[in-house]
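> Sequence first, predicted model second:
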Amino acid sequence: MLIQSDERNYRLTTAFPLATFMRLPLIPWSSVGGYLFGYQGPTVAQQDSTTTLQSRAAPINDIPVELLGELFAACLRDADPLWYYGRERPPVSNSPSNFFDPMTLGQVCRHWRAVALSMPTLWTSMRINSPRRGHLPLTQTWLERSGVCPLRLFLFQDSGSEVESAVTDVLVALLNTQAHRWRSIDFRFFGKPPSALFKLSHGSLSQLVSATLLTFRTSKTFSETSTLDTVWQIIHSTPTLRRVHWDSDYLISMPSHIPWRQLTDIRLNARLSTTVIFDLLHHCPNTVSLEVHIEETASVPFNPVILPCLRHLCIRAECPLDPIFDQLTLPQISSLRLDRFHEPITSEELSSLNHLLVSSNRYLQRLFFNDGQRESTRSNIVAMLRLPRLSCLKDLYIVSRVGDQVVQALTCQPQHSRDHLLPVLEYLTIGDCRGTTPGLLGNMASSRAIAYDQLVKLRTLEIFCWDINMVDKEVLKKLSKDGLHISVEYDE
C-alpha cells in the first residue's frame, strides 16, 4: 500500500496484515467521544467493570507467552546500529531498535509487563548514542534486568565535549563491572578513549566473541595507537574471540599479539597494499568473512592463497582487482561485495572474477556491487550479471545508478525461457533507478512476479531512489497487493 508522510520522500511498501493474524478489540465511539468533549471519566465502579470486561475479552491476552516473547524480540532487531533514528526516537535510550523500546512494553498492560520483565534476553542488547547523564540509571536498570545473560553493547560517543566525555567514562566504568558477560562490544569514541577502558584486566573478557574499538581523532589527539594497544592486548588474549574490527591506523604497526588463526571474521579497513594483505591471508586459514580495503596493487607476483573456509568476501578497492582474483582460491565462497572507487570495473576484472569462481568450483549466491554510481558503466553492470558463475544469484544489490539497459536485461521473456538472466533471483535491491523509461520497471517486476519454467518467483524488490511515474507506480501497487514485497523510496 502507499504510505505517505509530511516529508518530501514517500515510500511505496507492503505491510504485514495484522488483522489476519489476530483480531483487535474495537473502541466504542461513545467512550472516545466522552474524552474528546471533556468528559471527566467513568466512576470507580464503571472502571472496575470495564477493566474486568476488557481483561476477559481482549484477544491480546490470548497470545501464547512464547509467541509474545518472539514478537518482542523481533521488534528489537535492527541491521545497523548507526542508522539514523530520527526525531521519533528519545534522546536518552538504550534500545537496540530504531523504532521500538522495550521500556514501553510494561506500559501496555500488566500481562505485557510481566512477560517483558521475565525475559532477560530482551535486555541484553544495548545501544547508547551520544551518552548523557540519563543513560546512567537506564544502563543500570538494563544490566539488572538482563540477569546473567551475555551482553551485546554498542556505545557511540560522537562529541568531544567535556560533559559527554565525562559521562562516557562513567558509563564504561559501569559496563566494566559486567565485563565477564560481554559477548559483543562496539565502542566508538571521539578523541581520546575514556580512562575507564584501560582498567580492564587480563582474563576478564571470558565470553567475548566480537570486538570493535574505534577512535575518531583530531589532529591534536591522533597518536593514540600505542595506548589502545594495551586494550587490544587484553581483547586478543581472549580464547573465545572470533570477530574483530580495528581502527584503520592501528593496523599500520601490525602487533604480534593478534590471534590470526582463531579469527573467523576480519575487517582490514586500513588502506593496505596487496603485498601486506596477501602476507596476512597466509596466516588466516579459518576466516569465514573477510573485509579488506586495498589501496594499490604491487607489481611483484604474489604467492597464491587458498582460504578454505571463506564464505563472504568484501573488497573496497582503489586499484584494478584482476591481479588479486588471479591469486585467490575460495572453495566455500557464496557472497561477494565489491566497492570500486575512482575507476569503473574493467572487462579484465570481470574475466578474472569468473575465473576465480571456476577455479574454486563455486557459484555466487549474493552480490553487492558499487562503482560510485557512474552513469557510463551500465554496460559493465550487465556484463557482470551475465558472468556464467553468477547465474545462481539469489540476492542482488546494485548501488550504482541503473538505466534502461540494466532494467531491460533483468526483464524475463517467456518465449526465451533459456535466456533468462539470473533465473533464481529472489531478492533485488537497486540503489538508484532514476531516469528509466516509464513502464520498464513495472514490466521487469511483473516478469519476475510469477514462477514459470526454470524461473524462480521474485520475493522482494527494493529501490532507494527513483523519480516516480504513474505507469510504474500503478503496476507496483498491484504487484504488492498480489504478494510481492515492494519497498520504494521516491520523490514527487
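Thanks, I have the structure now.
> rest of the way, CA atoms for contacts and neighbours
Fine.
> Tell me the secondary structure of the most far-flung residue of the chain relative to its centre, please.
Centroid-distance maximum for the chain: Ala45 at 51.1 Å, with C-alpha atoms, centre = their mean. Secondary structure assignment for Ala45 (DSSP: H, G, I helix; E, B strand; the rest coil): helix.
> Next: the one 10 residues further on.
Under three-state DSSP, Ser55 falls in the helix class.
> which residues touch it?
Shown in contact with Ser55 (C-alpha atoms under 8 Å, 6 or more residues apart in numbering): Asn61.
> got it, and Ser201?
Ser201 makes contact with Ile234 under the criterion C-alpha under 8 Å, 6+ apart.
> My reading is that it is in a helix; is that accurate?
No. Counting by three-state DSSP, Ser201 is not found in a helix; it is coil.
> And the strands in the stretch 51-200 of the chain, which stretches?
Counting by DSSP state E, counting those that start in this stretch, the stretch 51-200 of the chain has these strands, from start to end: 125-129, 151-156, 182-190.
> So which of those is nearest Arg261?
Closest to Arg261 of the strands of the stretch 51-200 of the chain is strand 182-190 (C-alpha to C-alpha; 19.4 Å).
> Quick check: next helix or strand after the closest one?
strand 210-216 (DSSP states H and E).
> orientation of that next one relative to strand 182-190 in degrees?
10 degrees (axes from the mean of the first three to the mean of the last three C-alpha atoms, to 10 degrees).
> Identify all contacting residues around strand 210-216.
Strand 210-216 is touched from outside by 183-193, 235, 241-247, with contacts defined as C-alpha under 8 Å, 6+ apart.
> Show me what secondary structure element comes after it.
Where DSSP H and E defines the elements, the next helix or strand beyond strand 210-216 is helix 225-236.
> want to compare, so here's the second one:
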Amino acid sequence: MTALELPAEILGKIFDHYVHDRPKARRVDRAQPLSKLRRISAYSDSQTHPVDLACVCRSWRTTAISMPQLWATIYAFEIESEGDVKMFELWLERSAGRDGTYPLTLTIRQMESRGQETPVQCFGEVISLAISQYQRWRHIYLWLYGDSQPFFEPLYAVAPLSTLREFQVDFNQWNPDGLRHLIRAFCSSTALRSVRFGKEVYRNLKGDLVSNIVPWDRLTTLSFLVLQPSFLIRILSSSMDTLQHISVSMLILPLPVDSSTLIPYVTMRRLQSFRIEKIRLGSHASETFDKLTLPSLRELYLPEGFTVISELRTRGWESLLSLLERSNCKLRAFEIGDDETTVIEYLKSPLFEHLTNLMLPSVLTEHSKVSLQLLDALSEACEETQRPRMFPLLETLRLDVVHSVDSVRKMVSARVAAYGGHGRSKLRRVRAQYIDGEEFALEMDLNDRE
C-alpha cells in the first residue's frame, strides 16, 4: 500500500501530526526580505503548511480540506499584502467545519513601523475577517500598535463573546480608552479562564483603569510581563478561590514602607504553580512571599534567583522557607538561579523533601562549584532509612554548569547504591551542561536502568 492508498482516517492523523507537531524551528533572518516568509501558518515556528498537503493530489486535497483542525490554529505574521489577506481568509473558511462552529485559535502580530510608513490597510482587513468569526474564538493572542485601534471598534458592538477561554495582549502606543474597550470585550466572555498582559496594561493597572474590568475571581491562569508586588498581592486577593497558575516575567520596585499595612495577607487555596522570572534590583521576593499562604503549591520557579545583593538574597531565602512552612505544602518542582554555595544548605531543609524535579540554572560559570557541591550532597546516603539523605523522591535534575561528567555519573551511582537491596532509585533523568574547554550537554535517561 502506498501513501496515496491510505484510508482517510489514517491519512488524517498523519496530516494532523504534519501540521501541529513542532520539532522544527523557523529562523527569522531580518536581513532577508520578509516576503520570503509565509505570513500565514499554524505557529510562529512552523515549517509545515496544510496548503502543501492540498496540492499533492485530489484525494489528499479532499482530506485536508475536510479537516478543520488543520486550519483552526492560525498565526498571522506582519501582514502587508492582499495575498496575505486572501490566505488568511482561506484558512478561516477551511477552519469553520461543516456547521461553521469549529473553535478557533488566533495569533495576530502587527508589523512594527521601525520609523517607516507601514501598510496597515491589509492588516485592518485581517482584523475585520477575524472579528467576523468572533463566535468561534477560543484563544486569542495579539501584538498591536496604536494605528490598529480603529480596526477593533466593530468588536465592541458584538460583545459579549461567548466561547473565548484565553487571551494574551501586548500593546504599544494604544491610548487608555482603546485599551480598556478591547480588554472589556475580551473579558465579556463567561468562559474566560486565562489572561496574559503586556507592559502597557501594567501602566493602566497603576491607575486602576483596567483592574476593575478583569474578572479576577473567574481566572485560573494569569501571566504578566511586568508587575509590582503591591499589585500582585491585590490581584491574588481577588482570585484566591480560583487561581491555579501565575507567572510574572519581571517583579519591579519595592513596596512602599508607609503603605505596607494596606496590603492584605492572602491565602491562595488552589494556586499550584508560581513563577517569577526576574526580580529587579531594588525589589525582593520577601515583599510578596511574606504576604502569602499557598497550601496547594506544587511548582515554584525563580530562574534568576532572588538578587545579587547578599542581604536581600538571605532575606529572600528566609521568606521562602517561612512561606513553605506556613503553607504546609508539598513542593514537587523547584527552579532557583542562585550561584552562592549557601544554596546547598537552604536546599537541605526538610521543606524540600518532596521535590521530584530540581533545576539549578547557573548565571555565572565561575560559580559552577555550586553544582559540584550539590552533586556531593546528593550522593550522601542516610543509613537509617537506606535512601539518599537529600531529595529522596528526586526524579529529574537539571544543572546548567558542571566541570566533570564523571561527578554526575558518580552521583547517580551513589543514589542507586543508597537504596541497597530494598528499592530502586527514583532518579530517572539528569541534564547537565559540561564546561571544560568544549561545551556539550549530558543527557542521562535512566528509565531502563537495572
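Nice, thanks for sending it over. As the structure is a computational prediction, the values presented were derived from the model and not from experiment.
> Give me the TM-score for this pair.
In this superposition the chains share a TM-score of 0.77, using TM-score structural alignment, normalised by the length of the second structure; 408 aligned residues with a C-alpha RMSD of 3.7 Å.
> Now the strands of the stretch 51-200 of the first structure in CSV, please, with extra columns for distance to Tyr452 of the first structure and mean neighbour count.
Formatted as CSV, the strands of the stretch 51-200 of the first structure follow (distance: least, C-alpha to C-alpha, whole Å; neighbours: other C-alpha atoms under 10 Å):
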stretch, distance to Tyr452 of the first structure, mean neighbour count
strand 125-129, 43, 21
strand 151-156, 44, 21
strand 182-190, 44, 20
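> want to throw those strands into JSON lines with distance to Gly442 of the first structure?
Formatted as JSON lines, these follow (distance: least, C-alpha to C-alpha, whole Å):
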{"stretch": "strand 125-129", "distance to Gly442 of the first structure": "39"}
{"stretch": "strand 151-156", "distance to Gly442 of the first structure": "40"}
{"stretch": "strand 182-190", "distance to Gly442 of the first structure": "41"}
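> Pick out the residue nearest the middle of the first structure.
For the first structure, by C-alpha atoms, centre = their mean, the most central residue is Ala79; offset 3.1 Å.
> any idea how far the residue farthest from the centre of the first structure lies from Thr52 of the first structure?
Plainly put, Ala45 of the first structure is 11 Å away from Thr52 of the first structure if you go by C-alpha to C-alpha, to the nearest Å.
> distance of Phe186 of the second structure from Glu287 of the second structure?
Distance from Phe186 of the second structure to Glu287 of the second structure, by C-alpha to C-alpha: 31 Å.
> Those two - which one has more neighbours?
Comparing Phe186 of the second structure with Glu287 by other C-alpha atoms under 10 Å, the one with more neighbours is Phe186, at 26 against 20.
> Looking at the first structure, name the residue matched to the more buried one.
Here Phe186 of the second structure is matched to Ile235 in the first structure, going by TM-score structural alignment.
> what about the helices in the second structure?
Remark: helices assigned in the second structure by DSSP state H are 8-20, 50-54, 58-65, 82-95, 120-131, 153-158, 176-187, 199-205, 229-237, 286-289, 310-327, 342-347, 369-379, 405-418.
> Kindly compare burial across these and name the winner.
Highest mean neighbour count of those: helix 286-289, a mean of 22 (counted as mean count of other C-alpha atoms under 10 Å).
> Give the equivalent position in the first structure for Phe77 of the second structure.
With TM-score structural alignment as the criterion, the equivalent of Phe77 of the second structure in the first structure is Asn129.
> Its match - nearest residue in space that isn't next to it in sequence?
Nearest non-adjacent residue to Asn129 of the first structure, counting by C-alpha to C-alpha, 6 or more residues apart in numbering: Phe156, 4.9 Å away.
> give me every residue that touches the residue farthest from the centre of the first structure.
Here Ala45 of the first structure is in contact with no residue (C-alpha under 8 Å, 6+ apart).
> Recalculate using a threshold of 10 Å.
By C-alpha atoms under 10 Å, 6 or more residues apart in numbering, the contact list for Ala45 of the first structure reads Thr51.
> what do you get for Lys330 of the second structure?
The contact partners of Lys330 of the second structure, by C-alpha under 10 Å, 6+ apart, come to Pro295, Ser296, Leu297, Arg298, Glu299, Leu324, Leu351, Phe352, Glu353, His354, Leu355.
> what's the distance between it and Ser296 of the second structure?
8 Å.
> cool, and Cys382 of the second structure?
Cys382 of the second structure is 29 Å from Ser296 of the second structure, where distance means C-alpha to C-alpha.
> Over to Asp400 of the second structure?
For Asp400 of the second structure, the distance to Ser296 of the second structure - C-alpha to C-alpha - is 29 Å.
> One more: Tyr102 of the second structure?
Relative to Ser296 of the second structure, and taking C-alpha to C-alpha, Tyr102 of the second structure is found at 35 Å.
> Over to Thr163 of the second structure?
29 Å.
> With His49 of the second structure instead?
41 Å.
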